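J.: My questions are about this predicted structure, shown below with the sequence.
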Amino acid sequence: MTTEIENLAGALLIEMFMAVLLYGITTTQAYMYWWNYPNDSKLTRRTVVTIWFLETVHTAFCLDMIYSYVIVDFGNIARIEKIVWSVGATVLTAVIIAAIVQSFFIHRIWILSQHSLVMTIIPAVCLFLRVALGCATATLTWTIGYWPAFRTSIGPMFTLTTGLSLAALVDFIIAAAMIYYLRRSQTSSRRTAHLIRSIEAYVINTGSLTMLVSVAIVLTFTLEKGSLLFTGLVEIQSKLYANSFLASLNARQYLTESTRGTTANNFTTMNFASRLPTAFRTNNENGPTTHIELGEAISSTAEDVSCGSIVKRPPSPALSPVDSPHENGRERESKDQSPV
């Protein structure tokens, strides 16, 4: 019996430790964001608070679930096979968190694509279906009530596997679309190219991670019938979504500083993608003026770059010495210093 209990709940206990650790990282990131970006839009800041609050509630549900299995029902294999109420609560909360985060990234694509319905309608529909199937999965945990029946029933098999497959598809579409528009934004500027490569690496890493976890959940659910390993992966995936969202906000300062090559003292607070794209113009050293429409505005002294579309425009006419305030200032200074 000890081996059976260990196989059933042992992996789940370890995964709960990992989920709590990730929650600590989420809290740290939320704290860093709140103090480092006070000028972001109210919508973005409220979204951060909402994500952190939902993660706190989700963690509480996770702790209740693992406490029930390893403390309250310790040694009682019949009770461990029962699905406690907090399992469905964690699934429902995780679905809401993932939906908010994926909606946030779909909104980025909406901005980057110049409000293209073609590029946003497919992930939006997939996300809607994924939320519906996730809610159905949570409901089935409450109505079926026991793990053996839940693992063998057609309903949970369909809702869970299809829902997670759609979640992985949404992650893939988001990553592919963002990389596509970033590649279109390539310029001859080394700083711009470096920043775009950094954002591409981030998008690929975070998107691949959540996709791999979705695949792992489906595989463990269908193959590991005597283990709750898949349940713990569901909880970990929720934390990964929250951390990817917060990391995308907090990474702006690092990306700006790495592009500038300066310290944080020269950092300019940036507007975020909850607003319409903001237009900036920069002068490349060996090229025409670049007009950059920004979804997430990352400002720097030499150029303003972000996940946006970049359009080449003819260079503006140079200011004459008479029109240049700096030149006029230097002329006045030389006159003042000339001998009488």
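T.: Nice, I can see it.
J.: C-alpha only now, for contacts and for neighbours.
T.: Noted.
J.: How far off centre is stretch 251-270?
T.: In terms of Cα atoms, centre = their mean, to the nearest Å, the centre of stretch 251-270 is set 20 Å apart from its chain centre.
J.: now the helices for the stretch 51-200 of the chain?
T.: 77-80, 85-112, 117-144, 147-152, 154-184, 190-223 (DSSP state H, counting those that start in this stretch).
J.: Who are the packing partners of the second one?
T.: It stands for helix 85-112. Counting contacts by 3 or more Cα pairs under 8 Å, 6 or more residues apart in numbering; DSSP states H and E, helix 85-112 packs against helix 42-67, helix 117-144, helix 154-184, helix 229-260.
J.: same thing but at 6 Å, please
T.: helix 42-67, helix 117-144 (3 or more Cα pairs under 6 Å, 6 or more residues apart in numbering; DSSP states H and E).
J.: so which of those comes closest to P156?
T.: helix 117-144 (6.0 Å; Cα to Cα).
J.: helices or strands next to the closest one in the packing?
T.: helix 85-112, helix 154-184.
J.: what's the most buried one of those helices?
T.: helix 85-112 (a mean of 22; mean count of other Cα atoms under 10 Å).
J.: try it against this one:
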Amino acid sequence: MASRLQDERLGPTFGAMQIGTSLAVFLTGSATVQTWNYYRTYPEDSVYLKMLVAVVYALDTTHTMLVAYACYTYSILDFGDYAPLEHIILPSSASFILDGLVTFVVHTYYCFRVYHITQSRALMGSCWAMALVRLALSVLISATLISLGRWDTMWKDSMRSYVALMQCVGAAVDVLIAVCICSSLVRQRSGFKSSNTLIDRIVAFTLGSGLLTAVVAVAETITYLTMRNYIFMAFYTITAKLFTNSFLASLNERAYLRRDLENWCLDWTGLSISIRYFRNYPEDRLALRALVAIVLCIDMFHSAVLIRAVHQYTVEFFGDDQAAATLVWSLKMAAMMLGINISVVQMFFCLRVYLITRSLVLAVITTTLALARFVIHIRQMVTMFSATTLAVVTTSTFRWEVTSLLTVGAASDVLVAASICWALLRMRSDFASSDKLVDKLVAFTIGSGLMTSVVAVLEYLAIDGFAFALFFSILGKVFSVSLLASLNERKDSRRQLAAGRGPGSGKSSSNHVTIEMRRTHFTTHEDGSPRMFLAEGDDKLPTV
């Protein structure tokens, strides 16, 4: 069997597993954001629901870690050895069990939702019975694979029947749950336009989340039954992630459904912070929206070429030590996109420094550091594009460039954070609500600034070997997330500010306090003493 794999291309086999692992890591990141949003937004939820979220997220994260470790074992620890590719290692076996558990837990949650919406025990029982059948088939498949321990077990007739039946039952459960919930909601339509619009959007959301998991299950079944390779594993690997994200998105949407039926819109926190920005801030200036789009495109291209580089080294160059020592173009492009992404985000925050501090000196210093980092990055790209092997990373020139790059970049990040925090702290007043908001913005700024600096320091400490590539891969993502999180934080700050103006919050509500933050100019209506004030009609909060 090893000779068969050695004569075949690994793209449709092990390469498909690797692509599925990359997608799984991405979806786990989305689930992490959703979990954070859930615990921050719904502290009043019952302890049982909070525990359920924790269990689902823990199972999903563990599943991702096992899949990633299995991929690492096959591609790195067993590099060049085709024989181990035929064996199912323990992390792979355990991932099959966790996939079934995650799916069953989420199905059980949706079965209870069916009962609460339809008040039909028969429908709930039918859905849960089918979910239980899927779990039993998943356990049976996992036990068979563990006992035999070889991937060629997947091509036995009995195993093909089990997998096809499991996926068909799972797809049927998803469709049945979605149909039950949607039909019940449609029957609740009334003559009020606002409530009908709300119901229509909930129905669309339910159909979308339910049909997505069903479509993936069908795609996995078709590729498994019609192709004698492991392409179906790319769909299998992300199945549990889709269920986790669907579950968390259904919980996180509640706050946005409760706010205002007349002007309701979904926050889409469950998809990504970039989509959340475009959905929630359509009134932002075209230049700012274009900047976000540019950063998003650069970040996505960086991820694509980085995945391509990993695929080349671990799949296309599998067993070829000479080819694995070359410096491929995709890795060069990944390094170039990383530097461009960081430079764009740093220039945005340099402009933020001037808008908040109104200090030309601080703005010039931070901009100079950002430009200096970009110049060093260009010099480093010249070194990399002129090299042909990975040995370039061990040269003194490359190390000097990386050291200078990280030092100047970290200095720029710290100075930007310190400048913004200094300006914010000067805005503190005697009003509890505004002071609380200032403290929150200061903590957020320090956290985002230190995160990028810490990653840069860790990359510098690992420069003696290839371990620095780990931090090199995520540094651009940290900058992108920092930019998008700072923009998305504005509505949360506005809601906190509005809640602080209620009775019993800080000073007397009779004091008419307003905030004008469009030009980061602060004053008050009454005594002129506070530097920060809150305006009922102006919610253009600064994003830090």
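T.: On my side now, so go ahead. Fair warning: this is a prediction, and the values are worked out from it, not measured in the lab.
J.: Just send the helices and strands packed on helix 117-144 of structure 1 back as TSV, with distance to I217 of structure 1 too.
T.: Output for these, formatted as TSV (distance: least, Cα to Cα, whole Å):
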stretch	distance to I217 of structure 1
helix 85-112	13
helix 154-184	8
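J.: okay, now the closest residue in space to S493 of structure 2 that isn't next to it in sequence: neighbour count?
T.: Among residues not flanking S493 of structure 2 along the chain, L437 sits closest, at 6.8 Å (Cα to Cα, 6 or more residues apart in numbering). Residues contacting L437 of structure 2 under the criterion other Cα atoms under 10 Å number 18.
J.: tell me the secondary structure for L437 of structure 2?
T.: helix (DSSP: H, G, I helix; E, B strand; the rest coil).
J.: Tell me how many other residues surround the residue mapped onto L145 of structure 2 from structure 1.
T.: Taking TM-score structural alignment for the superposition, L145 of structure 2 sits opposite T141 in structure 1. T141 of structure 1 has 23 neighbouring residues, counting by other Cα under 10 Å.
J.: Kindly report the same for R281 of structure 1.
T.: Neighbour tally, R281 of structure 1, other Cα under 10 Å: 18.
J.: So it lies in a strand, does it not?
T.: Yes. Counting by three-state DSSP, R281 of structure 1 is part of a strand.
J.: can you tell me the helix or strand for the nearest residue to it once chain neighbours are set aside?
T.: Closest residue to R281 of structure 1 apart from its sequence neighbours, by Cα to Cα, 6+ apart: H291 at 4.7 Å. H291 of structure 1 is located in strand 289-294, with elements delineated by DSSP states H and E.
J.: quick check: that strand aligns to which part of structure 2?
T.: Across structure 2, nothing matches strand 289-294 of structure 1 (TM-score structural alignment).
J.: Tell me the spacing between G20 of structure 2 and C127 of structure 2.
T.: Noted for G20 of structure 2: a distance of 28 Å to C127 of structure 2, by Cα to Cα, to the nearest Å.
J.: my bad, L27 of structure 2
T.: 26 Å.
J.: Please apply the same query to A240 of structure 2.
T.: 18 Å.
J.: Compare the two and say which is more crowded by neighbours.
T.: Taking other Cα under 10 Å, A240 of structure 2 and C127 do not tie; A240 has more neighbours (30 against 24).
J.: got a list of what the equivalent of the more buried one over in structure 1 touches?
T.: Aligned by TM-score structural alignment, A240 of structure 2 pairs with S238 of structure 1. Shown in contact with S238 of structure 1 (Cα atoms under 6 Å, 6 or more residues apart in numbering): A94.
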